[in-house]
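Asks: Sequence first, predicted model second:
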Amino acid sequence: MLFLYNTSLWLYALLLRLVAPFVPKAAQWTNGRHGLLQQIEHALRHENGPRAWFHCASLGEFEQGRPLLEAFRQQHPQYKIVLTFFSPSGYEIRKSWPGADYIFYLPLDTASSARAFLDAVQPELTVFVKYEFWYHFLTELHRRRVATICVSAIFRPEQAFFKPWGGLFRQILGRFTHIFTQNEASAELLRQIGVTQVSTAGDTRFDTVVAMAAAPPKPLPLLAAFVADGAPVLVVGSSWPEDITMLTPAIRALAPAALRVLVAPHELHESGFQQVEALLPGQVVRYSRATAETVGTARVLLIDSIGLLRELYRYGTLGYVGGAFGKGLHNTLEAAVFGLPLLFGPNYQKFQEARDLVQLGGADAVKDAEELETALKFLVYNPEQRLPIVAKNRTYVLTHAGATARIMAALP
């Protein structure tokens, strides 16, 4: 099994190198790792003092681990923090984040790279956020007796760890000093396969969004002008083309005066912008080109800038979270903390908070464009039905906060 694991990683890296000339993300992945171990060794060569290594797969995991990173920095200022990412979507956006002392890509998980990386970093504590179970890194950390923690982890019975052939993956879990799960069901699954260094702490993302909602809002005059007429505002967060296709009939079916729409695509591509403009001709203004006058008359404000989504939800009346008509739902908590009644597609079962919100009546999962239109019309034309949902969603988020404090109190 280890041979297959090593071979699959080698083939993965080879494939990315082959497609790099044609796929920008693959190029970032490969270029970012060119001479990486030498860069890390050089950067840390003369650094003194204890070090803590935090690893996040991508941007979502970074936001999940961010409250823990910030709490650790505050309580242990003597530590230098090394932050790594596997994906370009995390590294390229957060490579200048001031909360860490050093930020790198994670080298590919080979035995030699793991040894060289740890020789350079020499962490006294390592924290993996949610996912990323790398055999050689975790084995080498275990061999060196470095305290290695996994936080905000969530597990499902269909994962490889719980299959008869999943022995190697179960070994990987055994390398952690401790695993903090999001829920008790995940902790019980681990105990059933003999992984006992586990406890339930909750999901640190709740702490992230609670702090975000409590922070002073950023001055965004264009958004203020867009919502100035008082019409309900639908915030479409992290949308993909299939989400826009599903939403378009519902938006068309509502009178322009009845609903205004903020669209924040998950990926900022010209083709995606043009799709929105083509489906809703004459109704769309791009944020980068907008003025106070043009947003005042627009039906749809298309966000073609990075980093605004969290602030958008402050301006919303309703929320649609993208991804669940494709591979999987994006972050619902950023909208729920503001109390927005939520809509999303059918592929949400892997996300505990989405299941909870549906069960509470704070969110509605729709299977197609017709159901989406019906649900959206109901929420728009029945404002009195929105009020109890607002309270439910806010209360849900607030009562699930606190994972960061529980983890910090238990760190070795």
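Replies: Arrived safely.
Asks: going forward, measure contacts between C-alpha atoms and count neighbours the same way
Replies: Noted.
Asks: those strands in the protein, which residues are they?
Replies: Assigned by DSSP state E, the chain shows strands spanning 51-56, 80-85, 102-105, 125-129, 147-153, 178-181, 198-200, 233-239, 260-265, 284-286, 300-302, 318-321, 342-344, 363-365.
Asks: Would you reformat these as TSV and include distance to Gln28?
Replies: Output for those, formatted as TSV (distance: least, C-alpha to C-alpha, whole Å):
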stretch	distance to Gln28
strand 51-56	17
strand 80-85	12
strand 102-105	10
strand 125-129	22
strand 147-153	27
strand 178-181	31
strand 198-200	36
strand 233-239	22
strand 260-265	21
strand 284-286	27
strand 300-302	27
strand 318-321	27
strand 342-344	31
strand 363-365	35
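Asks: Got another one to weigh against that:
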Amino acid sequence: MKYFWSIVYSFLFLPVFWLGARSLSLFNNKLKAGFKGRKGLFKYLKPKVLTLDPAKKNVLIHCASLGEFEQAKPIIDELDKTNKYNFIVSFFSPSGFNHSKIDTPLKSKIIKTYLPYDTPPAVKKFIDITNPAAVIFIKYDLWMNLLKELKERNTYTMVVNSAFDLRRFKWKFPVSLSYKKTIYEFVDVIGVTDEEDRLHFRKLMKGTDSEILVFGDTKYERISKAKEVSSDKALINGNVLNKKNVFVVGSSWDKDDDVIFPVIDKISSNGLSEELSLVTILAPHEPTEDTLDQIEYDIHEKYPHIKSIRYSELNKYNGENLIIIDCIGILMGLYKYAHVAYVGGGYQTGMHNVLEPAGYGIPVMFGDEKLSEDAEHLIKNGGGIAVEDSKELFKSLVNLLRKRDYRFEVGKKSLSVFDRKNEASKKIAEVINNQI
């Protein structure tokens, strides 16, 4: 099947993908930025690599985007303790390349780059320049020609935080599973999050040489670390939230807003306003000026009892019941102020990170249409609440705010998912240290 999928990939998938992305880039700024960022990639990359310590081995870590980079940070921190490696972090997405930051001091140097599009000449040149002793893929985003080239050079490869997601069609359909098996055959180690995933991957990879190891999931470590870092940062003046119940809405989309705003308006329009003293902090998924203007327009036209102010103007705060976050990078720190959180994406694109608020031991709510694996685990533990519409959100939110003991109980159950946390990064680093 390797030969079959190699032909399909090279002569069907890649051309269609490239032409489709090129066409859509005329209308999509992210795709356009991706093409622009890769223009002159090797001229940019070669002098960067020359600044690395030649006495150290290069470890290439590939992340699809910013979320995967956050999961890579504990691995980088752990490998850096040996002072044996240079780090090259590659991204597929412009958002990952543009917004990724290392927030802990490293002994070794780290550079970041776009991953070139997966044509044989491009990946050969990319590997020639970066010369990795090992390549770690975070979660997914595996590219066949890159993996084939690494295999031919006997470069050690590992994919970590892998999950066999049976909720998704591509993990059930025989044709897509056949393709996935071919892709994973090029990887030396498949690092999974738990024993259940190991059994699923072992069945998929039967008859291959791939090693399947249970490492755990580095995202738990990353969230715990980020919580420590953000706990000392004051993002909002204490007087603004004094004696208030705080409802933090993270990564909201328009469909989330359509459910949330009627609830805020209703709470603010009757006797509940004084009883609950609710302030909502809304962090839109993409806080562009157009998005912010649309939110403010909708509030003005439809919700007379919502009074909003932008985060950048909080020095003028005058009792508004909605604070709209008009910057990026502070959401994790905002959850520390919350009594209850809501995570967006559940009605639209797919769930965003529900573990960030869970790490603060607060109840976490979300839309019920596109639940993530983490959201389902939260529900199972009793710390997550899926809501279908405004009516359900109103009922759940008021209940949590009125019943303090109940809120604390749900919050404890939310935090209990971190009982699963482990030393995944140490296990991963140990394997890498023993192999290269």
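Replies: Right, received. Where do you want to start? Every value quoted in this text rests on a predicted model; they were computed, and no experiment measured them.
Asks: Turn the strands of the first structure into a markdown table, columns for mean neighbour count and distance to Leu309 of the first structure.
Replies: A markdown table is the format used below for the strands of the first structure (neighbours: other C-alpha atoms under 10 Å; distance: least, C-alpha to C-alpha, whole Å):
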| stretch | mean neighbour count | distance to Leu309 of the first structure |
| --- | --- | --- |
| strand 51-56 | 24 | 21 |
| strand 80-85 | 24 | 22 |
| strand 102-105 | 21 | 24 |
| strand 125-129 | 24 | 22 |
| strand 147-153 | 23 | 23 |
| strand 178-181 | 25 | 27 |
| strand 198-200 | 21 | 30 |
| strand 233-239 | 25 | 7 |
| strand 260-265 | 26 | 6 |
| strand 284-286 | 21 | 14 |
| strand 300-302 | 25 | 11 |
| strand 318-321 | 26 | 11 |
| strand 342-344 | 26 | 15 |
| strand 363-365 | 22 | 19 |
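Asks: Tell me which of those sits nearest to Arg386 of the first structure.
Replies: Across the strands of the first structure, the minimum distance to Arg386 of the first structure, taken as C-alpha to C-alpha, is reached by strand 318-321, at 8.8 Å.
Asks: Look up the average distance of the closest one to its aligned counterpart in the second structure.
Replies: Strand 318-321 of the first structure, aligned to the second structure and superposed, deviates on average by 0.3 Å (mean C-alpha distance after the TM-score superposition for the first structure).
Asks: Read off where that strand ends up in the second structure.
Replies: Aligned by TM-score structural alignment, strand 318-321 of the first structure falls on residues 340-343 of the second structure.
Asks: Counterpart of Ser115 of the second structure over in the first structure?
Replies: Let me fix one detail, which is that residue 115 of the second structure is Leu and not Ser. Checking TM-score structural alignment: Leu115 of the second structure goes with Leu106.
Asks: Hmm, its match is touching Phe86, no?
Replies: Yes. Look at Leu106 of the first structure against Phe86 with C-alpha atoms under 8 Å: they come within range, at 5.3 Å.
Asks: Quick check: the gap between the match of Leu115 of the second structure and Leu118 of the first structure.
Replies: Applying C-alpha to C-alpha, to the nearest Å, the value for Leu106 of the first structure to Leu118 of the first structure is 11 Å.
Asks: More neighbours: these two, which one.
Replies: Leu106 (23 against 16; other C-alpha atoms under 10 Å).
Asks: How much space separates the more buried one from Arg289 of the first structure?
Replies: The value you get for Leu106 of the first structure to Arg289 of the first structure, if C-alpha to C-alpha is used, is 37 Å.
Asks: ok, now Gly230 of the first structure?
Replies: 23 Å.
Asks: before we move on, what about Gly272 of the first structure?
Replies: To Arg289 of the first structure, Gly272 of the first structure is 16 Å away according to C-alpha to C-alpha.
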